[in-house]
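Just need the structure, nothing else, for what follows:
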Amino acid sequence: MNIGMIGTGNMGSILIEAFIDSMAVPPSRLTITNRTISKAVRVKDRYPDIQVATTATEVAQVADLIFICVKPLEIYPLLQELKPVLSSDKCIVSITSPISVQQLESEVDAQVARIIPSITNRALAGVSLVTLGESCSERTSQFLDTLFNQISTPVHIEDNVTRVASDIVSCGPAFFSYLLRRFINAAVKETQITEEQAVTLASGMIMGMGKLLEKEIFTLQSLQEKVCVKGGVTGEGIKVLEAELGEVFEHLYHSTHEKYYEDIELIGEQFKK
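As a prediction, the model looks like this:
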């Protein structure tokens, strides 16, 4: 299949790079565009065989699978622009959580899917969240699963867990990067360790922990229990976390869901037109 990418910002570029680096998609099968066309040209500078189109419509004309990697409120007008060149043998893939596959299907004569990627996919790792529309053919479904298996572990989800799943998979790397930075900054502030040393040690720790979980040597619970020896130093640290964290993560989910429902309401007004 020919792949189109409308939007070459953070996630659009990550998908392009992951598809190419995993050899899932040859650069020559990719046609890309961006509202600021120079950003798409910069991607082509790295991968000369990529085709750059000047408009989204041109991308949709030549692509079988069309990734829409723009802001949520830009999707409805973009679909109106693309309508004349879409057909039932093409598939629109949205990467944004507030727009459902049902809303996409209500506007276009094409197959649709929603696939929410993660920055971890750039390392050909992590999870991608897949929701297929009823219009999605078996052939397209299989192709999407094969494609995303090259860069991630695709997990099929229903609408009712879209936001929380996205919080964990897509937002999670930013949340835990922030926590790790705070962990490192406190070490530098409170002890004589240098920032460079702390970053090296913390980075190695987090990657090693990931390997333990990936290889199923430990679960999250058993890992904690293995390190947290009764009466030891780790246990004292856990006590601080239990006392200080409180309901911080509950508040986090409340906040992300509140923004999510605000976006859904605004997008819903567009799709009622």
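
all contacts plus neighbour counts: C-alpha atoms, from now on.
Will do.

residue boundaries of the strands in this protein?
For the chain, applying DSSP state E gives strands covering 3-6, 30-33, 51-52, 65-68, 91-94, 111-116, 127-132, 153-156.

Could you save the ones you listed as CSV and add columns showing mean neighbour count?
As requested, the strands of the chain are exported to CSV (neighbours: other C-alpha atoms under 10 Å):
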stretch, mean neighbour count
strand 3-6, 26
strand 30-33, 26
strand 51-52, 20
strand 65-68, 25
strand 91-94, 26
strand 111-116, 25
strand 127-132, 24
strand 153-156, 16
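
Spatially nearest residue to residue 98 (excluding sequence neighbours)?
Nearest-residue entry for residue 98: residue 264, 5.3 Å, with adjacent residues in sequence omitted and distances by C-alpha to C-alpha, 6 or more residues apart in numbering.

Now find how far off-centre stretch 167-186 is within its chain.
In terms of C-alpha atoms, centre = their mean, to the nearest Å, the centre of stretch 167-186 is found 15 Å from the chain centre.

quick one: buried residues of it?
Within stretch 167-186, the residues that qualify as buried by neighbour count (16 or more other C-alpha atoms under 10 Å) are 167-170, 172, 180, 184.

now do stretch 199-219
In terms of neighbour count (16+ other C-alpha under 10 Å), stretch 199-219 has its buried residues at 199, 202, 218.

How about stretch 92-112?
By 16+ other C-alpha under 10 Å, the buried positions in stretch 92-112 come out as 92-101, 103-105, 108-112.

So which of those sit within helices?
The helices, defined by DSSP state H, take in 101, 103-105 from those.

Columns distance to residue 50 on top of the buried residues of stretch 199-219, output as TSV?
Compiled in TSV, the buried residues of stretch 199-219 are given as follows (distance: C-alpha to C-alpha, whole Å):
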residue	distance to residue 50
199	37
202	38
218	43
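
Next, the second sequence, to be compared with the first:
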Amino acid sequence: MNIGLIGTGNMGRILIEAFIESKAVQPANMIVTNRTIEKAYDIQAQHPSVKVAQNAKEVVQHSNIIFLCVKPLDIHPLLIQLKNDLQFAQCIVSITSPISVEQLESVVNCQVARIIPSITNRALAGVSLFTYGESCSRDYQQVLYELFSAISHPVLIDHSITRIASDIVSCGPAFLSFLLQKFVSAAVSETNISKEKAIELASQMVIGMGKLLEKEIFTLPTLQEKVCVKGGVTGEGIKVLEAELGNLFEHVFQQTHAKYYEDIEKVGQQFNI
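Sure thing, here's the model as predicted:
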């Protein structure tokens, strides 16, 4: 089965490299293109068996599954451009959250799915969020599930929780990275520890914490409970976090949802939905 990717930006490239590293897709079965074609050739330079198409139509002509790794407002014009070339035996997969499978199906007559990946998939870890269109056959559902099982933990979601699920899975690494950098900066400013040493310690702490959760040795609540000994230093730190965090994450999600609904409105105007 041939896998096509239209768009080789950050997430498109992550998928390409994860599929190849996991051996879920052989490089020779992959065809890619990008608006700036040099970016596609950069991938081919690292993986010579990957084929480079000069345009999106060429990708469609040689692929069974086509991943649309472009910006939300570029999806509709791309579908209009490709609709006469797509066959029902093919499946397109959008990786962007504001566009629903129903909107995709309103334009094209092929099978469709939406799969929202995460940067963590590059480490063959983390979650990918699945929503299948009504047109998506059991065979394609199985193929896509197996494909992403090689690089992630696939989770089927309802459209109603798309944004919050994406905030946790896709935006979460950036949010937590920001907080950890603040954590490190405070350690450096308040003590004699070097930035390099603080980053090393914080990074290894996160890796270790992830392994505790992965092995189900602790859950998030029990992990906090085990570390936070009554009357100890950790408890004093928790008191500060409880007092000062307030509604921080509520505000984060309010902001991401506001942007999401803005994008949905713009996309809806394109699809006339």
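
from the buried residues of stretch 199-219 of structure 1, which is closest to residue 193 of structure 1?
When the buried residues of stretch 199-219 of structure 1 are compared for distance to residue 193 of structure 1 (C-alpha to C-alpha), residue 199 comes out closest, at 10.1 Å.

Excluding chain neighbours, what is closest to the closest one?
Nearest residue to residue 199 of structure 1 in three dimensions, chain neighbours excluded: residue 184, at 6.6 Å (C-alpha to C-alpha, 6+ apart).

Would you quantify the distance from that neighbour to residue 89 of structure 1?
Distance, residue 184 of structure 1 to residue 89 of structure 1, using C-alpha to C-alpha, to the nearest Å: 51 Å.

same deal with residue 262 of structure 1?
Here residue 262 of structure 1 is placed at a distance of 33 Å from residue 89 of structure 1 (C-alpha to C-alpha).

ditto for residue 244 of structure 1
In this structure, residue 244 of structure 1 lies at 54 Å from residue 89 of structure 1, with C-alpha to C-alpha as the measure.

Which one of the two is surrounded by more residues?
residue 89 (13 against 10; other C-alpha atoms under 10 Å).

My read is that that one contacts residue 64, right?
Yes: using C-alpha atoms under 8 Å, residue 89 of structure 1 is in contact with residue 64, at 7.2 Å.

residue contacts, residue 195 of structure 1?
184-185, 188 (C-alpha atoms under 8 Å, 6 or more residues apart in numbering).

what do you get for residue 82 of structure 2?
Contacts were defined as C-alpha under 8 Å, 6+ apart; by that measure residue 82 of structure 2 touches 56-57, 60.

Likewise for residue 110 of structure 2?
Residues counted as contacts of residue 110 of structure 2 (C-alpha under 8 Å, 6+ apart) are 86-92, 135.

If we ignore the residues flanking it in sequence, what's nearest it?
The spatial neighbour of residue 110 of structure 2 that comes closest, neighbours along the chain excluded (C-alpha to C-alpha, 6+ apart), is residue 88 at 3.8 Å.

ok, now residue 71 of structure 2?
Leaving out its chain neighbours, residue 71 of structure 2 is closest to residue 96 (C-alpha to C-alpha, 6+ apart), at 7.3 Å.

ok so, going back, now render the contacts of residue 82 of structure 2 as a markdown table, adding distance to residue 49 of structure 2 and neighbour count.
What follows is the contacts of residue 82 of structure 2, written out as a markdown table (distance: C-alpha to C-alpha, whole Å; neighbours: other C-alpha atoms under 10 Å):
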| residue | distance to residue 49 of structure 2 | neighbour count |
| --- | --- | --- |
| 56 | 19 | 21 |
| 57 | 20 | 18 |
| 60 | 18 | 26 |
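
residue boundaries of the helices in structure 2?
Counting by DSSP H, one finds helices in structure 2 at the ranges 10-21, 37-46, 56-61, 72-82, 101-105, 138-149, 162-166, 172-190, 195-214, 220-227, 233-245, 248-271.

still on that earlier bit, any idea which of the contacts of residue 82 of structure 2 is closest to residue 28 of structure 2?
Nearest to residue 28 of structure 2 among the contacts of residue 82 of structure 2, counting by C-alpha to C-alpha, is residue 60 at 15.8 Å.

Pretty sure that closest one sits against residue 85.
Yes: the pair formed by residue 60 of structure 2 and residue 85 meets the contact definition of C-alpha under 8 Å, at 7.0 Å.

Would you mind confirming that residue 73 of structure 2 is in contact with residue 269?
No: look at residue 73 of structure 2 against residue 269 with C-alpha under 8 Å: they stay out of range, at 10.2 Å.

And the two? Which one has more around it.
More neighbours sit around residue 73 than around the other of residue 73 of structure 2 and residue 269, counting by other C-alpha under 10 Å; the figures are 17 against 9.

hang on, the earlier thing: what would the contacts of residue 195 of structure 1 look like in JSON lines with distance to residue 20 of structure 1?
JSON lines is the format used below for the contacts of residue 195 of structure 1 (distance: C-alpha to C-alpha, whole Å):
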{"residue": "184", "distance to residue 20 of structure 1": "34"}
{"residue": "185", "distance to residue 20 of structure 1": "36"}
{"residue": "188", "distance to residue 20 of structure 1": "39"}
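
All set now, cheers.
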